[in-house]
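> Sequence and computational prediction follow.
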Amino acid sequence: MPPHARSDAYRPEALIAEDIDAYLARHERKTLLRLITCGSVDDGKSTLIGRLLYESHTIFEDQLDTLTAESARLGTQGDAIDFALLVDGLAAEREQGITIDVAYRFFSTPARKFIVADCPGHEQYTRNMVTGASTADLAVILVDARKGVLPQTRRHSHLVHLIGVRHLVLAVNKMDLVDYDQATFDRIVADYVDFAGGIGITGVIAVPVSGFKGDNITTASVNTPWYTGPALIEHLEAVELDQFSSRTRPFRMPVQWVNRPHHDFRGFSGLIASGTVRPGDQVSVLPSARRSTISRIVTEGGDLPVAVAGQSVTLTLSDEVDCSRGDVIASAGDPPQAADQFEATLVWMADEPMLPGRAYWLKLGAQQVAATIQTTKYEVNVVTGERLAAKKLELNAIGVVNLATDRPLVFEPYADNRTMGGFILIDRLTNATVAAGTLHFALNRAQNVQWQPLDISREHHARIKNQKPAVLWLTGLSGAGKSTIANLVEKRLAWMNRHTFLLDGDNIRHGLNRDLGFTEVDRIENIRRVGEVAKLMTDAGLIVIAAFISPFRADRDLVRSMTAPGEFVEVHIDTPLALAEARDPKGLYARARAGELKNFTGIDSPYEPPDDPELRIDTAAVTPAEAANLIVSYLVGDPR
């Protein structure tokens, strides 16, 4: 097919042959397929998408004129069009000849509508590729016929499989550059199928194509008479969408919004993730597990007798049950699970590494909870499939972890329900997305260990002690004077008949945390354990005084989140490094400077001072006794 030729089969003759309103109505009823193109650098992904847009008549004449002129300016072969220019919209991409961002494009055929994501090929942009794959129904894995299956081909294939894309097409591109050789095509397919089978990918459809020349894109090419399968678009039109298979699963609808336009109406709006629902159906509202009955299914166009997966609706219930954003309305006879500990796969997207024990926000649909990565079980080598021992995950790494949330999360395994099993992790300080993840299953301990109700409350413990519980958290460099000041604070509170307990960093490491070292991971776990102990002590009604370097803001914020509002008092014992080092009561700075002591805060490990502590005390300006008075005065008023 000549470079400028388009298949007549995809010319929209319906606009001429039938009434425009009827055509538009038929267009609205088309199903939508989301697909992603991925593979190694320069495999021709952008060119293939540009060809799809061109063949489906999605390009306006002025765009075509501009594209032709731009192709000529850039010296494209002959008078051919460089279809990649339709997709590579960023100036940096055109200059470098690579795709950096994820570019989304829409096109349509008489049978179906499509949204296609062109994803980066370079390894450093793997996180961009994961973003594009997260909503895809199908992945087109491109391979340059001259190069065969490359490591990045394997990487992207493994990623889309982990993310749950069920339909894969192996497009062996640039067949025109190998003279449409069947042996080359067969060798690449055999190589890919052997790799894919090893990581659990089955049922791959392989198509020999040329995005530049248009072979086997919309119709069978005369240049590949040995290929008897469908053209690429023919296959894309025939793929069964996951949303149809999800309609046979139990009903689930995450609540995105409580709709109360007036006092006589209260509905719960959301996108149905799976199943079918009708008025009169018995449902359960999770995680509370309260039951009710569907009263109405409300839409902008009127009430519906039935709604299915993929539809956005507002449900009203026959009972006044407690239901809010983040809850899930589900079939009463087969509800999803709710748990607070899980095994999950993570794709790490942040420049800073993932560290066990650090707290993040976990967002799954409309649910948002605090989450902590407990352990890294292993990292996955996405090229070989090998499982590697790992304590942390670096940028673009993929690993399997155990994580815990601060309250039950309503979920289903990602393999069964992508909406109910896919999540992101968000940095609590910067609000940046640091990881995408998929839930596998709830850990047995999450199901077997339940909260035991107790008759004596934390309020009763505090009342009989005649005080308000608190955590006085003293943070600062080694040598700042934290332990000295903490000891004076406890003595003053004891004179005032307050019930206290002092947790000192060194003392804790003689017992509870004697198994921990001073790596960043161990420091995070050190503070997490102390935070849990401090929380238990405030439940007992005590005033807890904690003196710890606690160098990382995220870890101090984690302890704050464990305590009741207003009970955590962060006290920055603010001492300049030079002054702390001059004091050096334990000789630690001298050893660190000599290289005898690794990971020492202020020397070869950072200290992150509080941004907005309740108290900041400059020990260069006040004595330890004066500092203690300031802290006690803040807590209980003037101590004199």
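Happy to help now that I have it.
> rest of the way, CA atoms for contacts and neighbours
Fine.
> Any buried residues in stretch 511-519, and which?
Asn513 (16 or more other C-alpha atoms under 10 Å).
> Have a look at the chain and report its longest helix.
Secondary structure of the chain per DSSP state H: the longest helix is helix 520-539.
> Could you report the neighbour count for Arg387?
Arg387 has 14 neighbours, counted by other C-alpha atoms under 10 Å.
> Equivalent analysis for Ala22, please.
Ala22: 12 neighbours (other C-alpha under 10 Å).
> Residues in contact with the host helix or strand of it: which ones?
Here Ala22 sits within helix 20-28, counting by DSSP states H and E. Helix 20-28 is contacted from outside by Ala14, Leu15, Pro110, using C-alpha atoms under 8 Å, 6 or more residues apart in numbering.
> Show me how far it is from its chain's centre.
With C-alpha atoms, centre = their mean, to the nearest Å as the basis, helix 20-28 stands 38 Å off its chain's centre.
> How about stretch 35-46?
For stretch 35-46, the distance to the chain centre is 23 Å (C-alpha atoms, centre = their mean).
> Could you measure from Asp574 over to Ala628?
To Ala628, Asp574 is 14 Å away according to C-alpha to C-alpha, to the nearest Å.
> picking that back up, just the buried ones among the contacts of helix 20-28, please.
Pro110.
> can I get the contacts of helix 20-28 in JSON lines with distance to Leu502 and secondary structure?
Listed next are the contacts of helix 20-28 as JSON lines, based on distance: C-alpha to C-alpha, whole Å; DSSP: H, G, I helix; E, B strand; the rest coil:
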{"residue": "Ala14", "distance to Leu502": "80", "secondary structure": "helix"}
{"residue": "Leu15", "distance to Leu502": "80", "secondary structure": "helix"}
{"residue": "Pro110", "distance to Leu502": "73", "secondary structure": "coil"}
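> In addition, the following structure is provided for comparison:
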Amino acid sequence: MEVQVESRGTTTEADAPQGSCLRVLTCGSVDDGKSTLLGRLLFDTSSVADDQITTLTKDSARFGTVGEGKLDLALLVDGLEAEREQGITIDVAYRFFASSKRKYILIDAPGHEEFTRNMATGASNADVAIVLLDARKGLLPQSRRHTFINALLGVRHVVLAVNKMDVVGNDEETFRSICEAFEAFAKPLGFTTTYCIPVSALHGGNVVARSAEMPWYDGEPLLAYLDNLECEADGDDGPFRFPIQMVNRASSEFRGLCGQVAGGIVSVGDNVIVAKSGQPAQVRSIIHGFDYVDLARKGQAVTVVLDECVEVSRGNMLVAPQSQPCISDQFMAHLIWFDHKPLLPGRSYVCRTETDVTDATVTALKYKIDVNSLAHNAATSLQMNEIGVCNISTQTPIVFDTYHDNRNTGNFVLIDRFSNATLGAGMIDHTLWRSQNIHWQVLDIDKSARAAIKFQQPRVLWFTGLSGSGKSTIANMLEKLLHAQGRHTYILDGDNIRHGLNRDLGFTQEARVENIRRAAEVAKLMADAGLIVLVSFISPFRSERSMARGLFNPGEFIEIFVDTPIEECIRRDPKGLYRKALAGEIKNFTGVSSPYENPISADIHLKTVGRQAEDLALEIEDYLTQLAAR
């Protein structure tokens, strides 16, 4: 059946008002009607071109869910094929339109918990958030989570749109009770404004025009409220921040610094400094596109030419001398966790900020936040979509502002060092001043001097494998060989360390991460003393083994995979642990109830079945001899 649609005009660029541009996010729980609401805004403001109407007519017949012969306005923003087939929003969709008063960027965020990362992306760019609720369901956990994330990401204005009022008979009492619950929840979050509107996105009630079906509502319809909403100016009053993306050497006489202004204004003749080095310079010229301009504002991509050839490159930042950012390797932050695998304190991740990429570790998870009650609960890990406050330590100092002061330079993401997947998004609260009070003490005798007196190269031989694979036996045999050659060695054995340094740790995944972190730091100290250190730990996770390798200079860390099939380890069972684990008497036992991640590219791969420990130790000794001869 064909859908009959009247021809509609559209707002052209020439017709668009010259006022401010408002970035509006719609969010909330799944199936509450976010895409339909935005489609209604576009349709009723004549912002849909005729060819789009034609396409929408065809798509409504194929994918529509509102009834035969009717336009499904949600399809205007659900652009992915999978979204149309499933009737859900997956990715963030951006649409542009203009009313008679201002321009708008509409941001449609997905409601499913699985796509919380996409919702957070949309919120990070929004001025105002429309939290949509189904009047039949009320305030759901996902609605609370999205509201809290908006507050966390700096959205200052929130509108509660109670949708599907037509389904509940346009009942005023239902609307009022939902508004009271929402306002009680949102009050401690610090929004500048909150406003509640009853709507019917499907039929257009109180979206662009007032609804005659809800005469008891005496407020403005949604579009009128947004038209009149006063938002704070964005960026011009903040300190100048210019992260360097590229150094442009168009010729031997031209050196321009390319990037996007992340805060404030910069003008020709302004004094600036290089954030990390503190070197001063003056802005000689600014190029925007192909034109030389007098100044550049936040959000503009420009090339800045300085009067001096100071040392500055990608990853650094030009800043205002009178208001400099923090430079630190430790800070506290709110963190939204996205991954199916939990965040574990002590595990090493890759931290990417506006300017830097460096290894980072969550040194402490202070608490996680209950999105329903906003309570601060003690936690040892963060699960998918949970929000927590943590301390983070980076391998090298980074340049940042607090997120409250600058969204661009105060945010970061944590990335998996193997898959390169984004695991979590963070907002920096403040630097940890203790990091400013601790400095490296310069010592006259260094690692090379300590190693030279022993006539050897410091090494860390990291034995990894299942319990019962033979790690300790082979390490003990190798140490005897090295000792006989006059080498200075020490064995760090997993069981022995748990009697002292790590006696407070259990065998949960979180405790295993901390167990390896401590062992790696001790091994580093011993290598600094010039020793050959043999570390014999199960160390089941690749991430922690990679973290340990990253503590050492190239060639110092040698990963040795003692590869023994679990069936053989169970047969050997030298300590009777497999028998207990298989009987359920030991929890979190590697290979039985806890995973072991095989090394992908170990330096030495020892297959032990059918071989003697002496022969395996000799194989490692030969490797060390060849390594020393290079």
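That came in fine, so what should we check first? Predicted model, so just to flag it, every value in this text is computed and none were measured.
> Give the next helix or strand downstream of the helix holding Ala22 of the first structure.
strand 31-39.
> Have a look at how far, on average, that next one is from the second structure.
By mean C-alpha distance after the TM-score superposition for the first structure, the fitted strand 31-39 of the first structure averages 2.4 Å away from its aligned residues in the second structure.
> returning to that earlier point: could you point out which element follows the longest helix of the first structure?
Next element after helix 520-539 of the first structure (DSSP H and E): strand 543-547.
> That following strand to helix 520-539, inter-axis angle?
160 degrees (axes from the mean of the first three to the mean of the last three C-alpha atoms, to 10 degrees).
> Which part of the second structure matches strand 543-547 of the first structure?
Taken onto the second structure by TM-score structural alignment, strand 543-547 of the first structure occupies residues 532-536 there.
> who's in contact with the matching stretch?
457-464, 471-472, 475, 479, 487-494, 523, 526-527.
> Now, those residues that are in strands?
Arg459, Val460, Leu461, Trp462, Phe463, Thr464, Thr489, Tyr490, Ile491, Leu492, Asp493 (DSSP state E).
> who touches the second one in this structure?
Yep, that's Val460 of the second structure we're talking about. Ala523, Ala527, Ile532, Val533, Leu534, Val535, Glu556, Phe557, Ile558.
> cool, and the fourth one?
With contact set as C-alpha under 8 Å, 6+ apart, Trp462 of the second structure has these partners: Leu534, Val535, Ser536, Phe537, Phe557, Ile558, Glu559, Ile560.
> Looking at the first structure, name the residue matched to the last one.
In this case it means Ile560 of the second structure. Matched by TM-score structural alignment, Ile560 of the second structure corresponds to Val571 in the first structure.
> Am I right that Asp101 of the first structure is in contact with Pro120?
Yes: counting by C-alpha atoms under 8 Å, Asp101 of the first structure touches Pro120, with 6.5 Å between them.
> Max pairwise distance over the ones in strands among the contacts of stretch 532-536 of the second structure: which two?
Across those, the longest distance by C-alpha to C-alpha is 18.2 Å; it joins Thr464 and Thr489.
> Tell me which of these two has more neighbours.
Thr464 (27 against 19).
> SS state for Asn396 of the first structure?
Here Asn396 of the first structure is recorded as coil under DSSP: H, G, I helix; E, B strand; the rest coil.
> counterpart of it in the second structure?
Taking TM-score structural alignment, the alignment pairs Asn396 of the first structure with Asn385 from the second structure.
> Can you give me the neighbour number for that match?
Asn385 of the second structure sits with 20 neighbouring residues when counted by other C-alpha under 10 Å.
> wait, isn't it in contact with Phe115?
No: the criterion here is C-alpha under 8 Å, and Asn385 of the second structure misses it with Phe115 at 9.1 Å.
> shared neighbours of Asp101 and Pro120 of the first structure, anything?
Asn128.
> contacting residues around the counterpart of Trp361 of the first structure in the second structure?
Per TM-score structural alignment, the equivalent position to Trp361 of the first structure in the second structure is Val350. By C-alpha under 8 Å, 6+ apart, the contact list for Val350 of the second structure reads Val357, Thr358, Asp359, Ala360, Leu414, Ile415, Asp416, Arg417.
> Wait, a strand at Val350 of the second structure?
Yes: counting by three-state DSSP, Val350 of the second structure falls inside a strand.
> For Asp237 of the second structure, see how far away it is.
To Asp237 of the second structure, Val350 of the second structure is 32 Å away according to C-alpha to C-alpha.
> ditto for Pro595 of the second structure
Per C-alpha to C-alpha, Pro595 of the second structure is found 52 Å from Asp237 of the second structure.
> Gly506 of the second structure -> the first structure?
In the first structure, Gly506 of the second structure lands on Gly517 (TM-score structural alignment).
> Pretty sure its match sits against Arg523.
Yes: proximity of Gly517 of the first structure to Arg523 meets the contact threshold set by C-alpha under 8 Å, at 7.3 Å.
> Which residues are in contact with Ser211 of the second structure?
Contacts of Ser211 of the second structure by C-alpha under 8 Å, 6+ apart are Gly204, Gly205.
> Let's verify it: helix, strand, or coil?
With three-state DSSP as the basis, Ser211 of the second structure sits in coil.
> ok, back up a step: just flag the most distant two among the contacts of Trp462 of the second structure.
Maximum distance among those (C-alpha to C-alpha): 14.4 Å, for Phe537 and Phe557.
> The strand or helix carrying Thr394 of the second structure vs the first structure, mean deviation?
Using DSSP H and E, Thr394 of the second structure sits within strand 387-400. Per the superposition on the first structure, strand 387-400 of the second structure and its aligned residues are separated by 1.2 Å on average (mean C-alpha distance after the TM-score superposition for the first structure).
> helices or strands up against that strand?
Strand 387-400 of the second structure sits against strand 326-337, strand 357-369, with contacts defined as 3 or more C-alpha pairs under 8 Å, 6 or more residues apart in numbering; DSSP states H and E.
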